[in-house]
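*Asks:* Attaching a predicted model along with its sequence, questions to come.
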Amino acid sequence: MIQVRNLFFKHEEYFVLTDISLEIKEGSFTAIIGANGSGKSTLAKHFNGLLLPTKGDVIVDEINTRKNQVEIRKKVGLVFQDFQD
């Protein structure tokens, strides 16, 4: 399960994610959709600890991404459209 609790993420001086909360249950199919630049990839990078929240928590299988990034990266893989992401 992936839980996002009151996630805020600041890039440079601007908040690009503000107060995001969601829960993705194990075995479910979930799509994150939105316009270009809306924060989809930024949110996804929080799921495996590539980015850490400015405020709030991301929890994967009861492991907080702030506390154990190595274990999270063993559990969550991401495939990007452009290798530079």
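*Replies:* Nice, thanks for sending it over.
*Asks:* C-alpha from now on. contacts and neighbour counts both.
*Replies:* Noted.
*Asks:* If we ignore the residues flanking it in sequence, what's nearest Val58?
*Replies:* Val4 (4.6 Å; CA to CA, 6 or more residues apart in numbering).
*Asks:* which element is the one you found on?
*Replies:* Element membership of Val4, judged by DSSP states H and E, is strand 2-11.
*Asks:* Take this one as well and set it beside the first:
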Amino acid sequence: MRVATDTAHAEHSTSRSATASVIRAIRDAAARSWLEVNPFYTIHNPYHEPNACEPSPCLNEGLCLRRKKGFRCLCKEKFGGRNCDQNA
């Protein structure tokens, strides 16, 4: 009786494994076909803070530094102003 029980358990386990494999194959095929139909779909992280330095608001080769609230420009010697747009 033990042999019959072990055999039944092995068949059930194999059946469960086969079912899981089929489900994975269907899911993977569905994902592939969805991406083929929607080739321009991209996955993005939920939210990123905007980068105030891209593109750089600093003129005259000023260096843009990101801050918690916005940016700050480090201007070359001959320039000043918020965006290095004024002659010093």
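*Replies:* Done, it's in. Quantities reported herein were computed from a predicted structural model and do not represent experimental measurements.
*Asks:* Next, the TM-score between them, please.
*Replies:* The TM-score (TM-score structural alignment, normalised by the length of structure 1) is 0.22; 34 aligned residues with a CA RMSD of 4.1 Å.
*Asks:* Looks like the residue nearest to Val58 of structure 1 contacts Leu17 (just checking).
*Replies:* No. Proximity of Val4 of structure 1 to Leu17 does not meet the contact threshold set by CA atoms under 8 Å, at 11.7 Å.
*Asks:* Which stretches in structure 1 count as helices?
*Replies:* When secondary structure is read from DSSP state H, structure 1 shows helices at 40-47, 69-75.
*Asks:* any idea which of those helices is most buried?
*Replies:* Per-stretch averages of neighbours, counted by mean count of other CA atoms under 10 Å, single out helix 40-47 among the helices of structure 1, with a mean of 18.
*Asks:* That one packs against which elements?
*Replies:* Where contact means 3 or more CA pairs under 8 Å, 6 or more residues apart in numbering; DSSP states H and E, helix 40-47 of structure 1 is packed against strand 55-60.
*Asks:* Now do the strand it packs on: which elements does it pack against?
*Replies:* Contacting strand 55-60 of structure 1 under the criterion 3+ CA pairs under 8 Å, 6+ apart are the following elements: strand 2-11, helix 40-47.
*Asks:* So for it, what gets flagged as buried?
*Replies:* 56-60 (16 or more other CA atoms under 10 Å).
*Asks:* which of the residues you listed lies closest to Thr42 of structure 1?
*Replies:* Nearest to Thr42 of structure 1 among the buried residues of strand 55-60 of structure 1: Val58, at 12.7 Å, using CA to CA.
*Asks:* Look at Gly80 of structure 2 and say how many residues are nearby.
*Replies:* The number of residues packed near Gly80 of structure 2 is 18, by other CA atoms under 10 Å.
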